[in-house]
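Trainee: structure for the following, please:
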Amino acid sequence: MTQTIDPVTPSPSLLRTAGLPYFVIAFVARLPFAMMVVGVLTVVVSARGSMSLGGLNSAAVGAGTACFGALLGAAADRFGQRRVLLTLAAANAAMLVAFAVVTYSDAPDAAVLAVAFGIGATAPQVAPMSRSRLVTLITERMSPDRRSRTLSSTMAYESAADECVFVIGPFVVGLLASALAPWAPLAGAAVLTVLFVGAFALHPSGRLVSASRGPSGAAPSPVRELFRARLLVVVTGIFGVGAFFGTMLTSLTSFMADRGVAEEAGLLYGIMGIGSAAFALGVAFLPTTFSLRARWATFSAILLAGSLLLFVVDDVPGMIGALALLGIGIGPTLVTQYSFGATRSPAGRTATVMTMLGSGVIVGQSLGSAVTGEVAEHAGTPVALMLPAVAAAIVATAGAVNWFLTASEPRSPRPDASPVSS
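Mentor: As a prediction, the model looks like this:
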């Protein structure tokens, strides 16, 4: 029997479709990922007494995620998120516990690095998976006239949630490490991974597979669609955002260390984070006439202008002002890039694209942190403070290229059929 739907009846909101518990679970499930890099650094420095080795292990976590993130997204697209995430939750929790054990043992440094890489390789990609899940709900369960605004609001919320988690994560690591033991943050991350990533996987939305996938799980779009210029320019731009995060935090730490208060770098960085989250949420209220490509060009220009101010900053109040301006630029830029990723995802490959973008941020952040740390140590803080401008220039240049690649911009996500379960 064919069921007809009254076209006048409005489709339910995304909050009603996904349910409030979904957003709570998805938020907390991101926390272990935000704790991993700082937690690994804390344990290594405490157990092995080497800041250099700690930095290498943090980079190894990022490298593991970069190497396997997109592959995990492709697996989720093909088989559904539930089975992929349940496997990753168990594997990642085991890796976190194993890392603490190996680090405090007599195992060689190479073994510690190998386990750190394993932590990154098995890291559940909750943020990209959540974006993919919500994009699928928007494109396949909402009426076309509501998709554009809902997609913009959703990407704004997701980016703000990421910002909040990456402020809370290091704070929780510091709290657990100082109150209990250096290994406690990793143990806590393992528990949260099992409980909340598991709950995220078992949520009813975890069974959704795009309707554009065939019965075998194969996507109708070829893999080469992932390497089209219109998508790669977004990956390049979001890599620049990640590089900006890495260069900014590391150069800011060096700036504050020169003044004898390196531990306050996180507080100042939080100024940018709060502003970024607030303006990311504000994107949802921008008029649809302010196109995506115009948003990228505008806010990346603000980001570049703020980073150029770092060349002349010589005191803390000046740094606070520069960070406030940078927060205005970075949040909306990131939201816009994820919106482009959603609208340009090949049919049936949304999770793959979202994990590609997430991995781009991580690779950029890891590379930016490593390079800036070396520059700060050997060339000094003033030179290190120039590197955020280099990263911002990558973002702005990618935005300019995107402007010319975007002949006609879609006003709503790609329409697909109704979802099916795996």
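Trainee: when you work out contacts or count neighbours from here on, use the C-alpha atoms and nothing else.
Mentor: Will do.
Trainee: which positions within the longest helix seen in the chain qualify as buried?
Mentor: Across the chain, the helix with the greatest residue count (assigned by DSSP state H) is helix 144-179. The neighbour-count check on helix 144-179 (16 or more other C-alpha atoms under 10 Å) flags 144, 147-167, 169-170, 172-174, 176-177 as buried.
Trainee: could you also give me the structure for this second sequence? I'd like to compare it with the first:
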Amino acid sequence: MSSPHDVRPSYAAVLRIPHARRTFAAALTGRLSYGIAPLSVMLAVTRSCGSYAVAGVVMALFSATSVFLSPARAALIDRFGPRRALVPMVAAHAGLLAALLWRPGAASPLVLAVGAALAGACTPPLGPTMRAVWGRLAPDRALMRRAYSLDAVAEELLFVSGPLLVGVLVAFAPPAAGIVVGAALMVAGTAGFVSSPAVRAVPAGERQPGPDAAGRRVLRGLGRPVIAAAGVGLALGVVDLLVVAFAEGQGHGAGSAAWVLAALSAGSAVGGLLNGAVEWRASAGTRLSVQAAGLGLALGGAGLAQGLGTLAVAVAVAGVFVSPLITTAYLIADEAAAPEARVQAGAWVNTAVNAGITGGAAVAGVLVGWLPAGVCFAATGAVMLMTAVAVARRGDAKRGTGHPVPLV
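Mentor: From the prediction side, this is the model:
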């Protein structure tokens, strides 16, 4: 049997790696729940309680604990191994989601909020775990870059298709059905994932000496990828709201804004696939800075758009840099991480992206009330340019210390 080193790196070669298709398909099945369960929870609480305020708080707590506790859950996976850590996580997550279905209209808002927060806290981090498994399946860096690009594009498509599936479900069933489907997908996907030979072969990590030694090893070298990931998350959070504000300012409805945001996702998918297909000569650190600068310039160009058509083109160009930037951040984080902390390293990047999106949405909500959408786009582009400079300088500083910047 040929090894990953004996084949020309390509997407087909990634999927021909032994156990790769089975493991990846199972992980994607579980990760589809990320786009279904949260929205279904919000809709179910809204319908049962009749309060958007309560539903908003429940949704926020579910998302917050899911996102910000991801590194802690990843640490458990690194410490105990995927099989021993993911199984109790998914059992608790599915059980708590099921508990939210039990007469939600009769439960107090406090009970719903606590239940949602606990359900989010137990969300299995299948994305970071799958990327760590890719690192074991594809030790060749060129092949691994393609695996990460494929993973990033597939994940983005899941987050687009998840809410669409919820829309189909609620057309003929109560929102609670979406919670059931989301929980079932997570259970089935995680079960298939942990039963894969590739995952069974992942050993548990070694306990580090001292209470903080492991944490310091995980965080060392993650400055650039975390900064870049937070920057692109901030940009995405701002753009989502700015597109809606721009469409309304042009006299168009929310449906028109959806098409523009679809162009952003399409551009990101194309960029992700191209990023994995091209044989890059530049180092990952250089690419990270260039990709951040490209995103900043594209967003600055979006500020010059005079209509939805030109805005759609501008954000599609911006999207071309999104998936490659996130993929490169994951690659650098994986390279910098200690072998026993690869899941945590990926989780920190993932958390930075989601925290940036949350912060970006909040900032955009303030900006659109004071400034024209075009100025807000330009300001967001300027932030990304500053991010490009920041990660470039950190890369230079690292080279100055004698530690090589990873080549991919």
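Trainee: secondary structure class of the residue nearest to the spatial centre of the second structure, three-state.
Mentor: The geometric centre of the second structure, computed from its C-alpha atoms, lies nearest to N350 (C-alpha atoms, centre = their mean), at 5.2 Å. At N350 of the second structure the chain is in helix, as set by DSSP: H, G, I helix; E, B strand; the rest coil.
Trainee: so where is whichever helix or strand V315 of the second structure is part of in the first structure?
Mentor: The secondary structure element spanning V315 of the second structure is helix 308-336 (assigned by DSSP states H and E). Aligned using TM-score structural alignment, helix 308-336 of the second structure spans residues 316-344 in the first structure.
Trainee: the residue nearest to the centre of the second structure corresponds to which position in the first structure?
Mentor: In the first structure, N350 of the second structure lands on G358 (TM-score structural alignment).
Trainee: excluding chain neighbours, what is closest to its match?
Mentor: Closest residue to G358 of the first structure apart from its sequence neighbours, by C-alpha to C-alpha, 6 or more residues apart in numbering: P128 at 6.2 Å.
Trainee: touching, that neighbour and M354? I think so.
Mentor: Yes - if you go by C-alpha atoms under 8 Å, P128 of the first structure and M354 touch, sitting 4.9 Å apart.
Trainee: if we can go back for a sec, separation between the match of N350 of the second structure and V40 of the first structure?
Mentor: 20 Å (C-alpha to C-alpha, to the nearest Å).
Trainee: go on, A400 of the first structure?
Mentor: From A400 of the first structure over to V40 of the first structure (counting by C-alpha to C-alpha), the distance is 38 Å.
Trainee: neighbour count winner among those two?
Mentor: V40 (30 against 17; other C-alpha atoms under 10 Å).
Trainee: check contacts around L165 of the second structure.
Mentor: Neighbouring residues of L165 of the second structure by C-alpha atoms under 8 Å, 6 or more residues apart in numbering: I36.
Trainee: counterpart of it over in the first structure?
Mentor: In the first structure, L165 of the second structure lands on V172 (TM-score structural alignment).
Trainee: G240 of the first structure -> the second structure?
Mentor: Matched across to the second structure, G240 of the first structure falls on G231, judged by TM-score structural alignment.
Trainee: contacting residues for its match?
Mentor: Contact analysis of G231 of the second structure by C-alpha under 8 Å, 6+ apart lists V353, G356, V383, M384, T387.
Trainee: can you pick out the most distant pair from those?
Mentor: The span of these, defined through C-alpha to C-alpha, is set by V353 and V383 at 14.8 Å.
Trainee: counting neighbours, go ahead and name the busier of the two.
Mentor: V353 (26 against 20).
Trainee: can you tell me the SS state at that one?
Mentor: Note that with three-state DSSP, the state of V353 of the second structure is helix.
Trainee: likewise for the one 5 residues further on?
Mentor: With three-state DSSP as the basis, T358 of the second structure sits in helix.
Trainee: what helix or strand does the residue nearest to it when sequence neighbours are not counted sit in?
Mentor: Nearest residue to T358 of the second structure, sequence neighbours excluded (C-alpha to C-alpha, 6+ apart): G237, at 6.3 Å. Per DSSP H and E: G237 of the second structure is located in helix 223-249.
Trainee: name the next helix or strand downstream of that helix, please.
Mentor: Next in sequence after helix 223-249 of the second structure, counting helices and strands by DSSP H and E, comes helix 254-277.
Trainee: other residues contacting that next one?
Mentor: 10-11, 145-150, 152-153, 156, 240, 243-244, 247-248, 308, 311-313, 315-324, 327.
Trainee: mean shift of stretch 27-35 of the first structure relative to the second structure?
Mentor: Superposed on the second structure, stretch 27-35 of the first structure shows a mean distance of 1.3 Å to its aligned residues (mean C-alpha distance after the TM-score superposition for the first structure).
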